[in-house]
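Peer 1: Model the following, please.
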Amino acid sequence: MEHLTHLADPQTIRQSLKAVIQLAEQYKKENGRIPVLMEVCGSHTMAFAKSGIKTILKDHVQLIAGPGCPVCVTDQKSIDAMIELSKDKNRILCTFGDMMRVPGSRFSLMDAKTEGKDIRVVYSPLDSIKIAQENPHKEVIFLGIGFETTIPVLAVTVQEAEKQALTNYSIWMSTKLVEPVLRELLNSKEINIDGFLLPGHVSVVTGKNNYNFLAEDFLISGVISGFEPIELLRGIYKLLHLLLNNKIDIINDYTYMVKNEGNRVAKKLMEHYFDYHDEAWRGIGVIPKSSLILKESYAQFDAQKKFHVSLSEPRKTKCRCGEIIRGMITPEECVLFNKGCTPLRPIGPCMVSTEGTCAAHYHYMREE
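Peer 2: I've put the predicted structure just below:
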């Protein structure tokens, strides 16, 4: 409790802000520009906006939101596929709440539900197992999105489906992995990044050592951070300190949750049930081995193998979520932001998700 109280202490937060600004000004003096840091995690993006840190530091540190929102990076075709699957009255679709309002090519899952399709919001993938047990004469399909934080839960869900000998249950796998997308961003050289604020939740599973490739292959530093304002500021401070001292390192600043090797039990579950797979990312394209799909021995639970869905190419709009996800532009640079695209009438997923960059800017950084 004492630790949590310290994290919320206003005086400590003000002192931390002052220390970060001093280092940032020193960096600007030495390099002729402000430092550019990317927060990979969608929860970090929302925390930076809600706390006011991003606004306060905007003239000192450029904080870029990265591709860490699982809803935002889910390919539009996955949404279209779920809507198509829902057309059969003998099917029940299950998904997380954030996915309901994400626009597909023509409709959202919420639109399909309004038209009478059986689409249900669950808080955990395991809830969909219970629905399958209660509806033995219907096919139950769960939309399996998420990063390494969620994937172990999907593994446990398959384990439970196997244990219950369910024949009417499957998962439409559309998972994402952090390392491949960071490699893709750095190899593309579309933006200049001086350092990464690395995701806290994902790192609990993957561990600190999962990011050694940043230092070894790209000569760039990263700090794994928590989510409280002081933790976020401390992460920025440590990155700036590394930059000013010309040092390259991966620092775990979330030690009370993250270990070097990660969660071995969760990783073992993933290795048992899943194989690597090339995956399409919204606004980025197909990234090799950036996803996990069910192994052939568990194909009976793989909705993409169980059902055939014919899809056309997604309809194009003026939505610039793809560029926002890649850190190339801010939401304010999109012509639709706060005009045609709002939380009530979203056009892109970045405005829908509770971890979306556009939603963060709309709720906490929008200029009236």
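Peer 1: From here on, just use CA atoms for contacts and neighbour counts.
Peer 2: Will do.
Peer 1: Let me see the ranges of the strands in this structure.
Peer 2: 36-39, 62-65, 91-95, 119-121, 139-146, 169-175, 195-198, 221-224, 250-252, 274-281, 285-294 (DSSP state E).
Peer 1: Quick one: the ones you listed as JSON lines, columns for distance to residue 365 and mean neighbour count too.
Peer 2: Converted to JSON lines, the strands of the chain look like this (distance: least, C-alpha to C-alpha, whole Å; neighbours: other C-alpha atoms under 10 Å):
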{"stretch": "strand 36-39", "distance to residue 365": "17", "mean neighbour count": "22"}
{"stretch": "strand 62-65", "distance to residue 365": "13", "mean neighbour count": "24"}
{"stretch": "strand 91-95", "distance to residue 365": "29", "mean neighbour count": "23"}
{"stretch": "strand 119-121", "distance to residue 365": "29", "mean neighbour count": "19"}
{"stretch": "strand 139-146", "distance to residue 365": "26", "mean neighbour count": "24"}
{"stretch": "strand 169-175", "distance to residue 365": "30", "mean neighbour count": "26"}
{"stretch": "strand 195-198", "distance to residue 365": "20", "mean neighbour count": "26"}
{"stretch": "strand 221-224", "distance to residue 365": "25", "mean neighbour count": "28"}
{"stretch": "strand 250-252", "distance to residue 365": "29", "mean neighbour count": "23"}
{"stretch": "strand 274-281", "distance to residue 365": "26", "mean neighbour count": "18"}
{"stretch": "strand 285-294", "distance to residue 365": "29", "mean neighbour count": "19"}
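Peer 1: Now that we have these, can you turn them into CSV and tack on distance to residue 154?
Peer 2: Below are these laid out as CSV (distance: least, C-alpha to C-alpha, whole Å):
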stretch, distance to residue 154
strand 36-39, 25
strand 62-65, 26
strand 91-95, 12
strand 119-121, 16
strand 139-146, 7
strand 169-175, 8
strand 195-198, 23
strand 221-224, 24
strand 250-252, 27
strand 274-281, 10
strand 285-294, 10
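Peer 1: Contacts only, for residue 77.
Peer 2: 104-105, 311, 313-314 (C-alpha atoms under 8 Å, 6 or more residues apart in numbering).
Peer 1: One more pass at 7 Å, please.
Peer 2: Applying C-alpha atoms under 7 Å, 6 or more residues apart in numbering, we find residue 77 in contact with residue 314.
Peer 1: From the contact counts, what lies against the biggest helix by length in the chain?
Peer 2: Secondary structure assigned by DSSP state H gives helix 10-31 as the longest helix of the chain. Contact here means 3 or more C-alpha pairs under 7 Å, 6 or more residues apart in numbering; DSSP states H and E; on that basis helix 10-31 packs against helix 229-244.
Peer 1: got the buried residues for the helix it packs on?
Peer 2: 229-243 (16 or more other C-alpha atoms under 10 Å).
Peer 1: cool, stretch 326-335 as well?
Peer 2: 326-332, 334.
Peer 1: In a markdown table, list the residues you listed along with distance to residue 220.
Peer 2: Shown next, in a markdown table, are the buried residues of stretch 326-335 (distance: C-alpha to C-alpha, whole Å):
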| residue | distance to residue 220 |
| --- | --- |
| 326 | 17 |
| 327 | 17 |
| 328 | 19 |
| 329 | 22 |
| 330 | 23 |
| 331 | 26 |
| 332 | 28 |
| 334 | 29 |
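Peer 1: Also this sequence, please, to line up against the first:
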Amino acid sequence: MTDIQVYLKTYDGPPLRLMEVCGTHTAQISRCGIAGMLSPAIRLISGPGCPVCVTVTAYIDRLVALCMEPENVVVSFGDMLRVPGSSQSLNDAKAAGGHVEMVYSPLDTLKLAANDPGRTYIFAAVGFETTAPVYAMLLEEAVARGISNVKILTSLKTMPPVIDWICQNQGGVDGFLAPGHVSVITGSNIFQPLSEKYGLPFAVAGFEGPQILAAIYALVRKRGSACVMNLYPGAVTKEGNQTAQKMVEKYFSPCDASWRGMGIIPDSGLLLREEYSRFDAGSKNLNGDHGANAHCRCAQVLTGAISPNECPLFGSACTPQTPQGACMVSMEGSCFNYFTNMRKRS
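Peer 2: Have a look, this model is predicted:
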């Protein structure tokens, strides 16, 4: 064992709750068994870092309605197809005759639309600061190539406001494992105001097991202090990717956004600017958040209030084959990763 592993395994200081707010971190922590390498006094909790998981039911319902219109085709990543809406998923709608295409890149939508000018191709634009530049590139290309039958339905979120919400409303977090992918775009400085406001440490981490352990170690050592530590310097700078930031600013502006289980958080989303509203497929006011199964507790899982295995549906009614909520659908979802990696503790 390394010195870091020994320290974390034998730590006997004040109990700590450390939140990772990146779905990729959640997945890697589960795959590597990192929770089992820590002292019982250190508890890892998952936060709202899976973009599919935090997307509200009304958004899914809007996609379902759009794909059932004969002039539309909804285009999406694969994990979105299985997320339950209030009554149907996109897969259910496709089986009922809806027009749905799965792609691996949003830019694939351009080829589909160019080859079928008689229908409108609507991409399900879900994500955080990481993917927003890609959607801006999609629109940039559509404009440059004169492809007018492309639209997006946005459910784009930004990280700092939801972390602020967690600190204000949920509380009980002693440090944050800051999202590495988001930080590549935004820069690590974006977390400094939150760190100072709440007196908490933030550690920007990479995605290998040793990198995550090093970030946890840094958070434990800096407990009770306000600081932002960049432990992913090969990819993250203080200022971030300013070219990508400018591209996003060209097409999107901040807006209030609805988060699963958290309601509407001011200035926590991105919406197309008015001059590009012709590309919007009806993204405003998608606030409904009522899942098909009232016993699903994804909302509490996303805010760190409970662990996935504390949900009464976990592992019985709700499995990756029969998901009752978004957290069991996405490969970045906490419930999916707890289940597939047989994770027992936080």
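Peer 1: List the TM-score for the superposed pair.
Peer 2: Put the two chains on top of each other and the TM-score (TM-score structural alignment, normalised by the length of structure 2) is 0.95; 344 aligned residues with a C-alpha RMSD of 1.9 Å.
Peer 1: that older thread, and residue 339 of structure 1, which of the strands of structure 1 is closest to it?
Peer 2: Closest of those to residue 339 of structure 1 is strand 62-65, at 21.3 Å (criterion: C-alpha to C-alpha).
Peer 1: What span of structure 2 is that closest one aligned with?
Peer 2: Using TM-score structural alignment, strand 62-65 of structure 1 lines up with residues 43-46 of structure 2.
Peer 1: and what of stretch 222-241 of structure 1?
Peer 2: Against structure 2, stretch 222-241 of structure 1 falls on residues 202-221 (TM-score structural alignment).
Peer 1: Name the surrounding residues that touch the matching stretch.
Peer 2: Stretch 202-221 of structure 2 is contacted by residues 4, 8, 25, 28, 32, 175-180, 195, 201, 227-232 when judged by C-alpha under 7 Å, 6+ apart.
Peer 1: How about stretch 63-77 of structure 2?
Peer 2: Against stretch 63-77 of structure 2 from outside (C-alpha under 7 Å, 6+ apart): 90, 93, 97-104, 109, 119-124.
Peer 1: same question, stretch 342-359 of structure 1
Peer 2: Contacts of stretch 342-359 of structure 1 (C-alpha under 7 Å, 6+ apart): 42-43, 45-46, 65, 69, 71-72, 98, 101-103, 319, 321, 331, 341.
Peer 1: Inside helices: which ones of these?
Peer 2: Counting by DSSP H, the contacts of stretch 342-359 of structure 1 contribute 42-43, 45-46, 71-72, 321 to helices.
Peer 1: Roughly how far does residue 266 of structure 2 sit from residue 53 of structure 2?
Peer 2: Per C-alpha to C-alpha, to the nearest Å, residue 266 of structure 2 is found 19 Å from residue 53 of structure 2.
Peer 1: Repeat that for residue 140 of structure 2.
Peer 2: Counting by C-alpha to C-alpha - residue 140 of structure 2 and residue 53 of structure 2 are separated by 28 Å.
Peer 1: Could you check which of the two has the larger neighbour count?
Peer 2: Between residue 140 of structure 2 and residue 53, counting by other C-alpha atoms under 10 Å, residue 53 is the more crowded of the two (26 against 15).
Peer 1: mind checking what residue 49 of structure 1 lines up with in structure 2?
Peer 2: With TM-score structural alignment as the criterion, residue 49 of structure 1 matches residue 30.
Peer 1: rewinding a little: not counting the match of strand 62-65 of structure 1 itself, show me its contacts.
Peer 2: Taking C-alpha under 7 Å, 6+ apart as the rule, stretch 43-46 of structure 2 contacts 16-21, 26, 35, 302, 304, 334, 346.
Peer 1: I'd like those as JSON lines, with distance to residue 258 of structure 2 appended.
Peer 2: Below are the contacts of stretch 43-46 of structure 2 laid out as JSON lines (distance: C-alpha to C-alpha, whole Å):
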{"residue": "16", "distance to residue 258 of structure 2": "29"}
{"residue": "17", "distance to residue 258 of structure 2": "26"}
{"residue": "18", "distance to residue 258 of structure 2": "24"}
{"residue": "19", "distance to residue 258 of structure 2": "21"}
{"residue": "20", "distance to residue 258 of structure 2": "21"}
{"residue": "21", "distance to residue 258 of structure 2": "17"}
{"residue": "26", "distance to residue 258 of structure 2": "22"}
{"residue": "35", "distance to residue 258 of structure 2": "31"}
{"residue": "302", "distance to residue 258 of structure 2": "14"}
{"residue": "304", "distance to residue 258 of structure 2": "18"}
{"residue": "334", "distance to residue 258 of structure 2": "20"}
{"residue": "346", "distance to residue 258 of structure 2": "27"}
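Peer 1: ok, now which ones touch residue 60 of structure 2?
Peer 2: Residue 60 of structure 2 neighbours (C-alpha under 7 Å, 6+ apart): residue 85.
Peer 1: ditto for residue 314 of structure 1
Peer 2: Per C-alpha under 7 Å, 6+ apart, neighbours of residue 314 of structure 1: 76-77, 105.
Peer 1: of all the residues you listed, which comes closest to residue 190 of structure 1?
Peer 2: For the contacts of residue 314 of structure 1, the nearest to residue 190 of structure 1 is residue 76 (22.7 Å; C-alpha to C-alpha).
Peer 1: gap between whichever residue in structure 2 pairs up with that closest one and residue 88 of structure 2?
Peer 2: Residue 76 of structure 1 maps onto residue 57 in structure 2, with residues paired by TM-score structural alignment. Plainly put, residue 57 of structure 2 is 10 Å away from residue 88 of structure 2 if you go by C-alpha to C-alpha.
Peer 1: For the two, indicate the residue with more neighbours.
Peer 2: residue 57 (26 against 19).
Peer 1: from what I can see the more buried one touches residue 286, true?
Peer 2: No: assessed by C-alpha atoms under 7 Å, residue 57 of structure 2 is found out of contact with residue 286, at 8.4 Å.
Peer 1: before we move on, back to that, pull the residues that contact the longest helix of structure 1.
Peer 2: Contacts of helix 10-31 of structure 1 (C-alpha under 7 Å, 6+ apart): 34-35, 60-61, 229-230, 233, 236-237, 240, 244.
Peer 1: could you redo the last one with a cut-off of 10 Å?
Peer 2: Contacts to helix 10-31 of structure 1, defined as C-alpha atoms under 10 Å, 6 or more residues apart in numbering, come from residues 6-7, 32-35, 53, 56-57, 59-62, 228-241, 243-244.
Peer 1: Can you give me the distance of residue 156 of structure 2 to residue 215 of structure 2?
Peer 2: Relative to residue 215 of structure 2, and taking C-alpha to C-alpha, residue 156 of structure 2 is found at 27 Å.
Peer 1: now residue 178 of structure 2
Peer 2: Distance from residue 178 of structure 2 to residue 215 of structure 2, by C-alpha to C-alpha: 9 Å.
Peer 1: Good, we can wrap up now.
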